[in-house]
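Engineer: make a model of this:
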Amino acid sequence: MRDQHSFDASGELLEQVNQALCDATPLRIQGANSKAFLGRSVTGDVLDTRPHCGIVSYDPTELVITARCGTPLAELSQVLDAAQQMLPCEPPDFAGTATVGGMIASGLSGPRRPWSGSVRDFVLGIRLITGHGKHLRFGGEVMKNVAGYDVSRLMASSYGTLGLITEVSLKVLPKPRKTLSISLEMDSERALQCLAQWGQQPLPISAACHDGERLHLRLEGGEGSVAAAYDRLGGDLLDGSYWTDLNEHRLSFFDASTPLWWLCLPSNTPLLPLPGEQLIDWAGGQRWLKSHAEAAFIRQVVEKVGGHATCYRHSRTSSPFQPLPAALMRYHQNLKRHLDPCGIFNPGRLYAEL
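Structural biologist: Here you go, the predicted structure:
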């Protein structure tokens, strides 16, 4: 299957990159710019990926779809939905504006992440314009091609600092036969205890979030297994749109000018002694924190339990992403020098040193 409304603008993109290399001018890569709030600001000539769009190939029987970087994520999801398939990692599409390239570059995953995997786990291959002015292909369209030094998956969460993704092949999966969402009244500590117990049992949970008063669960799978889990857990039925609202940050929790922190924690981490409001997601592995506390204090508390903290919006810190140890930063700098030796792609978006 090919998208009749697609357009290959790779030649124009390559020309713009080579001109930037010739002029030593940095490039600010963006699609719909839906994630401009994440990371450090970037100065440079805008490189708009949206003209390079469309589904390149899709065979539902192979569970693989290939799309160009400027393709709206909503369009990709619509094509998959027609075949009763999905991207299991549930990347947010931010009101239909996000693009496929931005999805890979940011690596953001939704509520199903702990059970299905991240965006990176579903990348099979990419085409990439490097900082050497070359348009290269890495990986392929089958899992066995993803081995060794995996440049394709390296692009996930790189925020465009290593090169310009022009095309990506993704593994997709069939939609579950049955989906049911429920809500249980319990406090945060009890919710974390229950989630730790249920995680060791064959329950078809595919999303879990606690808002401070109630634990919300999504059950997915065969009709029998979902019905049996509901009989066991009980609770009130919940509108399935809750998970989309959570993923798109449309819940009332996110309606504030307070700095929003994204905390990634080891499983079974107890409640953290942090000021502000918390929303527990990913069965406890991801916490959203609204707090005016200093960045250093938040990160000190999170690091003690083996996690890391990112200032998601309204940042007052010069380093929104978790600062890297010196040794790890050197690895990142070496990688940047190899793939983008002139430093033209989104310089400083992740860290000032990159």
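Engineer: could you use CA atoms for every contact and neighbour count after this?
Structural biologist: Fine.
Engineer: leaving out the residues flanking it, which one is nearest to Ser169?
Structural biologist: Of all residues beyond its chain neighbours, the one nearest Ser169 is Thr66 (4.1 Å), with distances taken as CA to CA, 6 or more residues apart in numbering.
Engineer: one more, please, to line up against the first structure:
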Amino acid sequence: MSDQRFPTQDALDSLRAQVRQASENESPLRIEGGNTKAFYGRPVAGETISTIEHRGITHYDPVELIVSVRAGTPLAELEAALASEGQMLAFEPPHYGPGATIGGTIATGLSGPRRPWSGAVRDFVLGVRLLNHQGQEHRFGGEVMKNVAGYDLSRLMVGAQGTLGLITEVSLKVLPKPGACHSLRLDISLTEALSQLAKWGQKPLPLSAATWHDGALHLRLEGGPSSVADTCRMIGGDSLDNAYWEDLREQQLPFFQQNDMPLWRLSLPANTAPLEIPGIDAESLIHDWAGCQRWLHADVNTGTLRSICAQAGGHATCFTPDKLPESAGPFTPLEPMVAKYHDRLKEQLDPQGIFNRGRLYAEF
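Structural biologist: Reported below is the predicted structural model:
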């Protein structure tokens, strides 16, 4: 199954020409797809290079659970094609707007509520095609999940924010949709919720999402109808509209809309206790991913917050960097040795610093 409706060769040739021109002029490019995640990261200067015309599904094999799609393809269009075959992107990526593209999905590497149980974006990437700083197209990986020696460069592009090259196409592993889905709400304390989640995590329960906020634990159960029904009876609680998870994923819950302070995402190891953050009540946070991803609005010292997260084995990312002081970046600063590896990668893949210069870090 493939979709060839768009003049994609012309679009690809245009992208190549624009990259080559930028290379000759040593001028930066700002990569843009649907522009729904422009807020995520540092501001980028330079001429806009858009992938939106380079779109369409090039190959889809529902039997082999593989799809290859051009970077400018709308995420909603891809998900609709998969749904028609009873399949899905298991990492449940957020859209943050109607124009989201698969290229931006891979570049940002953001996953939804199902992530702890299904895997992250990078776990489903089989291969990518991308343009280097000279406008040459390279292919990394393919359409088969392999165990190989060395680093998988295709997965390296996940979360790189386009700083290592312009993604033109991606091949992904997809999964069948579950046979049944039911959501529950339990009015229990945060401490009790984290304790229960730790216990349930040791059992083969069909959990696919777990979030505590506003005085209640919200659960989603997915799998075979009998397994879901049995687990619902065992856990109890009240039924919850499944649409809750889309509102959470897309940051449409009232929690995300009612605060003018910076919005922080804390990524933490499993079973991490509530953090003691000065001036912040732990119960005011959203504890998503069974507590591994926590959202809070806080106008606290950036260094203090990141130090608290680091001591717990995690890190903090700001989703509203425009509300931070100029000296504070949205992403946790890299350790010197890690920064050196990042610099070497950038020097090899984009030595002129053409692609999304400064998107992740000022010097990268």
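Engineer: TM-score for the pair, please.
Structural biologist: Once superposed, the chains reach a TM-score of 0.98 (TM-score structural alignment, normalised by the length of the first structure), with 354 aligned residues with a CA RMSD of 1.1 Å.
Engineer: picking that back up, the second structure: which residue goes with the residue nearest to Ser169 of the first structure?
Structural biologist: For Thr66 of the first structure, the aligned residue in the second structure is Ser68 (criterion: TM-score structural alignment).
Engineer: for that match, give me its contacts.
Structural biologist: Contact partners of Ser68 of the second structure, counting by CA atoms under 8 Å, 6 or more residues apart in numbering, are Ile57, Thr58, His59, Tyr60, Glu143, Glu169, Val170, Ser171, Leu172.
Engineer: now for the third one: what does it line up with in the first structure?
Structural biologist: When you say that, I think you mean His59 of the second structure. Alignment note: His59 of the second structure maps to Ser57 in the first structure; criterion TM-score structural alignment.
Engineer: what number of residues lie near that match?
Structural biologist: Here the neighbour count serves as a burial measure; for Ser57 of the first structure (other CA atoms under 10 Å) it reads 15.
Engineer: helix or strand: which one has it?
Structural biologist: Of the helices and strands defined by DSSP states H and E, Ser57 of the first structure is found in strand 55-59.
Engineer: how near is the residue nearest the centre of the second structure to Thr48 of the second structure?
Structural biologist: By CA atoms, centre = their mean, the mean C-alpha position of the second structure lies nearest to Leu110, the distance being 0.6 Å. In this view, Leu110 of the second structure and Thr48 of the second structure are 22 Å apart by CA to CA, to the nearest Å.
Engineer: on that earlier part again, name the residues that touch the strand holding Ser57 of the first structure?
Structural biologist: Contacts of strand 55-59 of the first structure with the rest of the structure, by CA under 8 Å, 6+ apart, involve Met1, Arg2, Asp3, Ser6, Val64, Ile65, Thr66, Ala67, Arg68, Thr71, Leu76.
Engineer: find the nearest non-adjacent residue to the fifth one, please.
Structural biologist: Right, Val64 of the first structure. Going by CA to CA, 6+ apart, Val64 of the first structure has Lys171 as its nearest residue, at 4.7 Å.
Engineer: if we can go back for a sec, tell me the contacts of the residue nearest to the centre of the second structure?
Structural biologist: For Leu110 of the second structure, the residues meeting the contact criterion (CA under 8 Å, 6+ apart) are Pro93, Pro94, Ala120, Val121, Gly159.
Engineer: what is the aligned counterpart of it in the first structure?
Structural biologist: Matched to the first structure by TM-score structural alignment, Leu110 of the second structure sits across from Leu108.
Engineer: what are the contacting residues of stretch 74-90 of the first structure?
Structural biologist: Contacts of stretch 74-90 of the first structure from elsewhere in the structure, counted by CA under 8 Å, 6+ apart, are 55, 60, 67, 93, 96-98, 100, 109-113, 116-119, 171-175.
Engineer: in the second structure, which residue range corresponds to stretch 117-136 of the first structure?
Structural biologist: Counterpart in the second structure of stretch 117-136 of the first structure, with TM-score structural alignment as the criterion, is residues 119-138.
Engineer: any idea what His332 of the first structure aligns with in the second structure?
Structural biologist: With TM-score structural alignment as the criterion, His332 of the first structure matches His342.
Engineer: that should have said Arg218 of the first structure, apologies.
Structural biologist: Aligned counterpart of Arg218 of the first structure in the second structure: Arg220 (TM-score structural alignment).
Engineer: just the buried residues of the contacts of stretch 74-90 of the first structure.
Structural biologist: In terms of neighbour count (16 or more other CA atoms under 10 Å), the buried residues within the contacts of stretch 74-90 of the first structure are 55, 60, 67, 93, 97-98, 100, 109-113, 116, 118-119, 171-173, 175.
Engineer: circling back: what strand or helix carries the match of Arg218 of the first structure?
Structural biologist: Taking DSSP H and E as the definition, one finds Arg220 of the second structure inside strand 216-223.
Engineer: same check on Glu167 of the first structure?
Structural biologist: Applying DSSP H and E, one finds Glu167 of the first structure within strand 164-171.
Engineer: now do the buried residues in that strand.
Structural biologist: Within strand 164-171 of the first structure, the residues that count as buried by 16+ other CA under 10 Å are Leu164, Ile165, Thr166, Glu167, Val168, Ser169, Leu170, Lys171.
Engineer: then stretch 296-315 of the second structure?
Structural biologist: In terms of neighbour count (16+ other CA under 10 Å), stretch 296-315 of the second structure has its buried residues at Leu296, His297, Ala298, Asp299, Thr302, Leu305, Arg306, Ser307, Ile308, Cys309, Gly314, His315.
Engineer: so where in the first structure does it end up aligned?
Structural biologist: Counting by TM-score structural alignment, stretch 296-315 of the second structure corresponds to 289-308 in the first structure.
Engineer: so which residues make contact with that stretch?
Structural biologist: Residues lying outside stretch 289-308 of the first structure but in contact with it, judged by CA under 8 Å, 6+ apart, are 258-266, 269, 272-279, 309, 317, 322.
Engineer: buried subset of the residues you listed?
Structural biologist: Buried by 16+ other CA under 10 Å: Pro259, Leu260, Trp261, Trp262, Leu263, Cys264, Leu265, Thr269, Gln278, Leu279, Ala309, Gln322, out of the contacts of stretch 289-308 of the first structure.
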